[in-house]
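> Here's my sequence, what's the structure:
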Amino acid sequence: MQTSTYNKAIVYWLLSGALLILAMVIVGGITRLTGSGLSIVEWNLISGTLPPLNQEAWITAFEQYKQFPEYQKLNTHLTLEGFQKIFWWEYLHRLLGRLVGLVFILPFLYFLITKQLTSGLFRRLLFILAQGVIGWLMVKSGLVDNPHVSHFRLAAHLSLALALIGVILWTVADLTSGKVLKLKSHKGTKLKRLAILVLVAVLLQIILGAFVAGLKAGFSYNSYPLMDGEFFPAHLQGYLTWQTTIENGVVMQFAHRWIAILVLLAVTLLWYRTRPAELPYTVRTLARSLLLTCLIQVALGIATLLLAVPVSLGVLHQVVAVVLFAFAVLLVHRLRLSVA
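The predicted model follows:
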């Protein structure tokens, strides 16, 4: 889809969509950390756009909430005022979801009707519509008998958001890259492979982070680098099976801790190998940005753990993860174009 001329309106539209998805990730993180994610027990696409507008409507919404496991098992102490506080974050999250839908669908129809979309771009944009379905399945998983959002569906939800951002950034890079100098070398091929490996590792680490968040594993073992004085908690050794490992928050936190260091080492190696002056300036700049972001992310992760996941740091850690992923995607794209 690479082209030397491009429609700026389409590029701005796609970037605005990516920013809105990032906003969804931010508000979603706040919603999760404040325990607000299951406060709205019905999802009416049209009528649900408006929040409760009077005392009677608030009481009705609260009574509906009381029928579900989160209230019955965790929040029986909650008052109407407390319910209103958790309601607003989830309401904003869903309102943003509707806005994202409008921002994508309406301009998409306009560009389609005016024949400004290529077949490749058309196929990529259809992919976005799956997000709402996954979002509902994620919420629904906590409305049965377990008063928590499934960490698997939380990871799927976040992964799809990342996929959408990645597709958008890749498409924008395709549209705006223009003519790129090709560098033919065996070393360049290895560099591309390393960049792809880094991207996969970053994505794996983010998914592990979603598991940690979904299992609320960040609220225990708030020490670093050891876990309460042990490399790996001794009481778990010998009691884990393959089936229970992925459901165990302590194991997920352990994996998230040390894979972060492996990702940092891989990013550092990638940066080191992109230093030669014959590589395009954009490649070297993206590699430096990737390394700086990775260093910030590791520091944020440690601080978030040591302080037992304050909302501000938890959300910032999630945002920087998206930025790290974005730089990794753009670097793979640029190397794909620059190295023949």
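
> Please count neighbours and contacts with C-alpha atoms only from this point.
Noted.

> Am I right that residue 34 is in contact with residue 310?
No: counting by CA atoms under 8 Å, residue 310 is not a contact partner of residue 34; they are 9.9 Å apart.

> so which strand or helix has the residue of the chain most remote from its centre?
Of all residues in the chain, residue 56 has its C-alpha farthest from the mean position, at 36.7 Å, by CA atoms, centre = their mean. Assigned by DSSP states H and E, residue 56 falls within helix 55-65.

> So what touches that helix?
For helix 55-65, contacts defined as CA atoms under 8 Å, 6 or more residues apart in numbering pick out 39, 40, 41, 52, 71, 80, 83, 84.

> One more pass at 10 Å, please.
Outside helix 55-65, the residues that touch it by CA atoms under 10 Å, 6 or more residues apart in numbering are 38-42, 51-52, 66, 71-72, 78-81, 83-84, 87, 143.

> Narrow those to just the buried residues.
38, 39, 40, 41, 66, 71, 83, 84, 87, 143 (16 or more other CA atoms under 10 Å).

> Give me the three-state assignment for the third one.
Per DSSP: H, G, I helix; E, B strand; the rest coil, the secondary structure class of residue 40 is coil.

> OK, contacts around it?
The neighbourhood of residue 40, defined by CA under 10 Å, 6+ apart, consists of 48, 61-62, 64-65, 83, 86-88, 90-91, 94, 139, 143.

> same deal with the first one?
Neighbour list for residue 38: 31-32, 65, 68-71, 86-87, 90, 139-143, 147-149 [criterion: CA under 10 Å, 6+ apart].

> and with 8 Å instead?
Applying CA under 8 Å, 6+ apart, the residues near residue 38 are 70, 90, 139, 142, 143, 148, 149.

> next one: the second one
When contacts are counted by CA under 8 Å, 6+ apart, residue 39 touches 65, 83, 86, 87, 90.

> just checking, what packs against the helix or strand harbouring the last one?
Counting by DSSP H and E, the secondary-structure element that holds residue 90 is helix 80-113. Where contact means 3 or more CA pairs under 8 Å, 6 or more residues apart in numbering; DSSP states H and E, helix 80-113 is packed against helix 8-33, helix 55-65.

> tell me the most buried of the ones you listed?
helix 8-33 (a mean of 19; mean count of other CA atoms under 10 Å).

> starting at the chain centroid, how far to that one?
Computed by CA atoms, centre = their mean, to the nearest Å, the chain-centroid distance of helix 8-33 equals 10 Å.

> helices or strands up against that helix?
Against helix 8-33 (3+ CA pairs under 8 Å, 6+ apart) you get helix 80-113, helix 151-176, helix 311-338.

> structure for this one too, so we can compare:
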Amino acid sequence: MPFDLTPMPRSGTAGTVHREDLAVGIWLLGIALMVLIMVALGGATRLTGSGLSIMEWRPLTGWFPPLSETEWQRLFDLYRTIPQYAAVNAGMDLAGFKEIFWLEYLHRVWGKLIGVAFLGGFITLVMLGKVRRALVPRLALLFALGGLQGFLGWFMVASGFFPHRTAVSPYRLVIHLGMAFLIFALLLGTALSLLSREPTAAPPRELRRGVLAVGALAVVTMLAGGFVAGIRAGFDYNTFPLMDGRLVPAGYLALEPWVLNLFESIPSVQFNHRLLATLTLAASAWLAVTAWRHGHTAGGRAALLLAGMVATQYVLGVAALVHVVPVGLGTLHQTVAVLVLAAFVNALDRLRAPASRLPR
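Presented below is the predicted three-dimensional model:
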């Protein structure tokens, strides 16, 4: 299955890692780190309202910022045609436009750099004979997903240019964010499968099931958080654990049809995110107890790390909420979500059953 997140089978026997796999694995870890930084930049771009400042999509060009006052003025004039300018930034001068432009510019250029680093690294490693044939389809898929992610980024941004909209579509935002999570998970999972030694014994079934449960809940919570960000639900009900003095807020499930409450109702979207996060935290506490019972094994330590990252993310989420989502805390919260995903992928790798040698 092309979207299977299961790590690639190891090429070595138990206790060994091939030198060729080491080179490819380190390269993929570097790309995964670049994706992590990209997610952080995306969070900061969204929270500062910078994402709609560039109204042109130039995927192959666009490496350089405006180099003349005339070009700056042209881009500023374009920005002044969209609803966000009139509703949010009316009266902004060129100097103010430059302030929001630079973060979106950095975000886009960083995405291009990821593409160059991936394609350049792949070509170099193939020429050096370090890429196994069985790995090529996975790497081709990753490159294709990266290209698709660039298109999805523009697809998301373009939704903010519609009449009567001052921000991007929350649906498109979640699709873009979810694709970033998928790409990161595939990169990290593939890298770890190449860098880790082949396990010699089957992992405890109870522990692996616990990791899968916590990881699945965490991913659903992250996607629900995308809708919180998309409709700016975090700027309301800034108390915890109650929402406006109630456990379940007034207006919960008030929209018709009811399914819209999952995506467009501020009280419902925020409550659901809180509920999912709390369920994930409770599951991670159970996972920590289970991991502790299995002693100091690699799988047990990885499960404990996952539980710890979930708890850290929960605390950051509460802090961001009660402080009305400042840019720093909000960006950190989105970034640590990727680290929770990393801990999940790592735990799955450490709890993987022995596999046969992968052919070259």
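
> re the thing from before, when you align them, which residue in structure 2 goes with the residue farthest from the centre of structure 1?
Counting by TM-score structural alignment, residue 56 of structure 1 corresponds to residue 70 in structure 2.

> Repeat that for residue 297 of structure 1.
In structure 2, residue 297 of structure 1 lands on residue 313 (TM-score structural alignment).

> Now for residue 242 of structure 1, how many residues are close by?
7 (other CA atoms under 10 Å).

> what do we get in structure 2 for it?
Aligned partner of residue 242 of structure 1 by TM-score structural alignment: residue 258.

> residues contacting the counterpart of residue 80 of structure 2 in structure 1?
Matched across to structure 1, residue 80 of structure 2 falls on residue 66, judged by TM-score structural alignment. By CA under 8 Å, 6+ apart, the residues touching residue 66 of structure 1 are residue 72.

> Next: residue 137 of structure 1.
residue 153.

> surely residue 149 of structure 2 meets residue 175?
No: judged on CA under 8 Å, residue 149 of structure 2 makes no contact with residue 175 at a distance of 9.3 Å.

> What span of structure 1 is stretch 227-237 of structure 2 aligned with?
The aligned range for stretch 227-237 of structure 2 is 211-221, by TM-score structural alignment.

> which residues are contacting the matching stretch?
Contacts of stretch 211-221 of structure 1 (CA under 8 Å, 6+ apart): 148-152, 154-155, 227-228, 247-250, 252-253, 256, 305, 308-309.

> and the end-to-end length of that stretch?
16 Å (CA to CA, to the nearest Å).

> How far off centre is that stretch?
16 Å.

> How many residues are close by the residue nearest to residue 282 of structure 1 when sequence neighbours are not counted?
If the residues on either side of it in the chain are set aside, residue 282 of structure 1 comes closest to residue 334, at 7.6 Å by CA to CA, 6 or more residues apart in numbering. Residue 334 of structure 1 has 21 neighbouring residues, counting by other CA under 10 Å.

> Test my guess that residue 334 of structure 1 contacts residue 281.
No: here residue 334 of structure 1 does not reach residue 281: they are 10.5 Å apart, not a contact under CA under 8 Å.

> Could I get the contacting residues of the aligned residue in structure 1 for residue 340 of structure 2?
Structural alignment (TM-score structural alignment) places residue 340 of structure 2 against residue 324 in structure 1. Residues in contact with residue 324 of structure 1, defined by CA under 8 Å, 6+ apart, are 202, 290, 293, 294.

> Ok, residue 4 of structure 1 next?
175, 176, 177, 178, 179.

> Buried subset of those residues, written for PyMOL?
Listed next is the PyMOL selection for buried residues among the contacts of residue 4 of structure 1, using 16+ other CA under 10 Å:
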select buried, resi 175+176+177
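
> ok, average deviation of the helix holding residue 56 of structure 1 from structure 2?
Following the fit onto structure 2, the mean deviation recorded for helix 55-65 of structure 1 is 1.0 Å by mean CA distance after the TM-score superposition for structure 1.

> what do you get for stretch 168-175 of structure 1?
Averaged out, stretch 168-175 of structure 1 is 1.3 Å away (mean CA distance after the TM-score superposition for structure 1).

> which bit of structure 2 covers that stretch?
The aligned range for stretch 168-175 of structure 1 is 187-194, by TM-score structural alignment.

> again, but for stretch 78-89 of structure 1
The aligned range for stretch 78-89 of structure 1 is 92-103, by TM-score structural alignment.

> How about residues contacting that stretch?
Contact partners of stretch 92-103 of structure 2, identified using CA under 8 Å, 6+ apart, comprise 41, 44, 45, 48, 49, 50, 53, 54, 72, 73, 76, 85.

> Now for the aligned residue in structure 1 for residue 323 of structure 2, how many residues are close by?
Superposed on structure 1 with TM-score structural alignment, residue 323 of structure 2 falls opposite residue 307. Per other CA under 10 Å, the neighbour tally for residue 307 of structure 1 reads 14.

> quick one: residue 307 of structure 1 and residue 301 touch, right?
No: using CA under 8 Å, residue 307 of structure 1 makes no contact with residue 301, being 10.1 Å away.

> report the angle between the axes of the helix holding residue 56 of structure 1 and helix 80-113?
Helix 55-65 of structure 1 runs at 90 degrees relative to helix 80-113, counting by axes from the mean of the first three to the mean of the last three CA atoms, to 10 degrees.

> Please pull up the helix or strand immediately following helix 55-65 of structure 1.
helix 69.

> residues in contact with residue 226 of structure 2?
Counting by CA under 8 Å, 6+ apart, residue 226 of structure 2 has contacts 170, 173, 174, 177.

> and it, what element?
Assigned by DSSP H and E, residue 226 of structure 2 falls in helix 205-230.

> Same question for that helix: list its buried residues.
Those would be 207-208, 210-211, 214-215, 217-230, for helix 205-230 of structure 2 by 16+ other CA under 10 Å.

> Check for me that residue 91 of structure 2 belongs to a strand.
No: under three-state DSSP, residue 91 of structure 2 sits outside any strand and is assigned coil.

> What count of nearby residues applies to it?
Neighbours of residue 91 of structure 2 using other CA under 10 Å come to 10.

> next one: residue 275 of structure 1
16.

> In space, what's closest to whatever residue of structure 2 lines up with it - neighbours in sequence excluded?
Matched by TM-score structural alignment, residue 275 of structure 1 corresponds to residue 292 in structure 2. Nearest residue to residue 292 of structure 2 in three dimensions, chain neighbours excluded: residue 300, at 6.7 Å (CA to CA, 6+ apart).
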